[in-house]
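Turn this into a model:
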Amino acid sequence: MKLYLNDISSAASRVRIALAIKQIEVDVLPVSILGDDPENRREDYLRINPQGLVPALVTDQGGLITQSIAIIEYLDELHPEPPLLPKGLEQRALSRSVAIAIAAEIHALVPPRVARRLSTLPGVTGAEIADWNRHWVMEGLQAIDRLLQSHQAGPFVAGQQASLGDILLFPQTVNAERMGIDLSQWPMLAGIHARLADMPAFAENAPAPRT
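From the prediction side, this is the model:
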C-alpha cells in the first residue's frame, strides 16, 4: 500500500499511529501542504486525491481511500488484530463519537487551508488566526472532556485499551500543547494524553512541529 502524507498533519498522524499499532508497513510518499504552492494543491496530486488533502491511501488493489477515519477503519477490517474499536456496543459508539467530534468539530476549523482563506479576508491578522485556532481547539476539547466525565470508565477514551477515539485525540492534544494550551485544566483529557504519550505507537507518530 502507498500512503500520501505530511508529517505535520494531525490527520496523517492518526493513520501512522494506527499502522504502528497494527504493525503494518506501507510505502510513504511525502506531500507538502504549506507555502504558496503546496504539492497537495497541484494537479498531479489532485489526480490522486481530488480533495487535495492528506492522508490518502492507495490499497494493494489500486483503490483510493481518503479521510483518516475511513482509512483507519479500513485497516482495522483488513487486519482485525489488535482491534481499534472496543467490543462493547456503547464503548464503540463512544470511541467513534470522540473521533468524529475531533475530526468534524475541531480539526475541520483549523487546518492550513482554513488559515489561508482567513488570511485573504480584509483586516485579518496572523495573531487573529492564531486566536481563532485556539478558540476552537479549547472549545472542542472542553466539550470532549465533559463527554468523557459522564461516560468514560477506564484509562482511555472508551475503556481499558486505546481505540479509535484515542488515535484521534492524541494528535489533537499534542497540537493543543504546542499552541500553549494547558491540558491540566481538563484532568481527564490530560491523564489520557499522558498515558498515550507513554506508548511508542503514539509517541513516535505524533505530528511533527511546524518549522
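
hey, let's count contacts and neighbours off CA atoms from now on
OK.

Show me what the top helix by length along the chain is packed up against.
Selection of the longest helix in the chain by residue count, based on DSSP state H, yields helix 126-151. For helix 126-151, the elements it packs on are helix 112-119, helix 164-178, helix 187-197, judged by 3 or more C-alpha pairs under 8 Å, 6 or more residues apart in numbering; DSSP states H and E.

List the buried residues in the second one.
When you say that, I think you mean helix 164-178. Neighbour counts using 16 or more other C-alpha atoms under 10 Å place 164-176 of helix 164-178 among the buried residues.

Including distance to residue 194, could these go into JSON lines?
Compiled in JSON lines, those are given as follows (distance: C-alpha to C-alpha, whole Å):
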{"residue": "164", "distance to residue 194": "17"}
{"residue": "165", "distance to residue 194": "15"}
{"residue": "166", "distance to residue 194": "11"}
{"residue": "167", "distance to residue 194": "13"}
{"residue": "168", "distance to residue 194": "14"}
{"residue": "169", "distance to residue 194": "12"}
{"residue": "170", "distance to residue 194": "9"}
{"residue": "171", "distance to residue 194": "12"}
{"residue": "172", "distance to residue 194": "13"}
{"residue": "173", "distance to residue 194": "10"}
{"residue": "174", "distance to residue 194": "10"}
{"residue": "175", "distance to residue 194": "14"}
{"residue": "176", "distance to residue 194": "14"}
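
For the comparison step, fold the sequence that follows:
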Amino acid sequence: MTIRLFDYFRSSASYRVRIGLNLKGAEYERIDLSLLDGKHREADNLARNPQGFVPTLEFDGHQLTQSLAILDYLDARFPEPPFVSKDPARRSKTLAQALLIACDIHPINNLRVLKYLKGELGASDEARDDWYRHWVREGFVALETMAEGSGRYLGGDAPDLADICLVPQMFNARRFNLDLTPFPTLVRIDAALQELDAFAAASPERVSQSS
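Prediction:
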C-alpha cells in the first residue's frame, strides 16, 4: 500500500497532514510542490486537486484534499490513536479549537492572500506583516482562554486534532515575529508537542533538509 503526499514544506495545511500521518504511524512518500514556483497551479496538480492547493493525499485509490478532511479520513482508516474523542462534549471542544485555527486564522493569512495584499492591493511588507500578526493575535487571544486547564496538550494527556492544527500556526506566528508573551498556555503546549517525534519529524526544517 503506497501513500503519496503532495505538499510543500512550509504549507500549514500540509504540515498538519504530515503530523497526522506520523501520529498514525503511516509510512508515506512525499512529493514537494513549490508554492513559490507555482508548481501547485500546474495541470497535473489541478487534475488531482481542482483548487490547485496542497496537500493532496493519494491513498486507497483516492485523491484526498483539504487537510481536515484528510485527517478525518486518516482517523477513520487508522483508529489509533484517535484525533477526536467519542465523548460529544470533548469532541465539540476539540473541533472548536481546531476550526478556530484552520477556518478563522489560517485562510486569511495563507500565501495567496498575502500575495494579493502585496501585489493587487499594493500593501507594503510592513502592512502585510501587520495584517498577518493581527489575525493570528486575535485568534490566539480566544484560543488561550479555551486552552486553560487543558493539561499537557490541548487534547489533555494525548494530542488531538486541535494540537495538530496548533503547532503549524505557532510556527507561522514565530515566522512573522508575533509576540507570544500573552499566550503562555499555547507556548507551553507547543513546546510539549515539539518533544514528540511525530511533530518534530513533520517540521518544515526537518522536511526541507530531507528533500
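
Go through the helices and strands packed on helix 126-151 of the first structure and name the closest to residue 143 of the first structure.
Proximity of those to residue 143 of the first structure was assessed by C-alpha to C-alpha; the nearest stretch is helix 187-197, lying at 10.7 Å.

And that closest one against the second structure, how far off on average?
Comparing helix 187-197 of the first structure with its match in the second structure after superposition yields a mean distance of 1.0 Å (mean C-alpha distance after the TM-score superposition for the first structure).

neighbours of the aligned residue in the second structure for residue 74 of the first structure, just the number please.
Alignment note: residue 74 of the first structure maps to residue 73 in the second structure; criterion TM-score structural alignment. Residue neighbour count, defined by other C-alpha atoms under 10 Å, stands at 14 for residue 73 of the second structure.

how near is residue 73 of the second structure to residue 57 of the second structure?
As for residue 73 of the second structure, its distance to residue 57 of the second structure is 10 Å (criterion: C-alpha to C-alpha, to the nearest Å).

now residue 123 of the second structure
The span separating residue 123 of the second structure from residue 57 of the second structure equals 34 Å under the rule C-alpha to C-alpha.

more crowded one of the two?
Legend: neighbour count by other C-alpha under 10 Å for residue 123 of the second structure and residue 57, higher for residue 57 (26 against 16).

roughly how far apart are that one and residue 63 of the second structure?
According to C-alpha to C-alpha, residue 57 of the second structure stands 6 Å off from residue 63 of the second structure.

cool, residue 102 of the second structure as well?
According to C-alpha to C-alpha, residue 102 of the second structure stands 21 Å off from residue 63 of the second structure.

More neighbours: these two, which one.
It is residue 102, of residue 102 of the second structure and residue 63, that has more neighbours when counted by other C-alpha under 10 Å, with 21 against 15.

Aligned counterpart of the more buried one in the first structure, please.
Under the alignment (TM-score structural alignment), residue 102 of the second structure pairs with residue 103 of the first structure.

give the contact list for that match.
Residues in contact with residue 103 of the first structure (C-alpha atoms under 8 Å, 6 or more residues apart in numbering) are residue 168.

try the one 3 residues further on
Listed by C-alpha under 8 Å, 6+ apart, the contact partners of residue 106 of the first structure are 136-137, 140.

Just among those residues, which is most surrounded?
Ranked by neighbour count under the definition other C-alpha under 10 Å, the contacts of residue 106 of the first structure are headed by residue 137 with 24 neighbours.

Identify the residue of the second structure aligned to that one.
Per TM-score structural alignment, the equivalent position to residue 137 of the first structure in the second structure is residue 136.

ok, now how distant is the closest residue in space to its match that isn't next to it in sequence from residue 43 of the second structure?
With C-alpha to C-alpha, 6 or more residues apart in numbering as the measure, residue 105 is the residue that lies nearest to residue 136 of the second structure, at 5.8 Å, once sequence neighbours are left out. Computed with C-alpha to C-alpha, the distance linking residue 105 of the second structure and residue 43 of the second structure is 29 Å.

Could you look up the SS state of residue 180 of the first structure?
The three-state assignment at residue 180 of the first structure reads coil, by DSSP: H, G, I helix; E, B strand; the rest coil.
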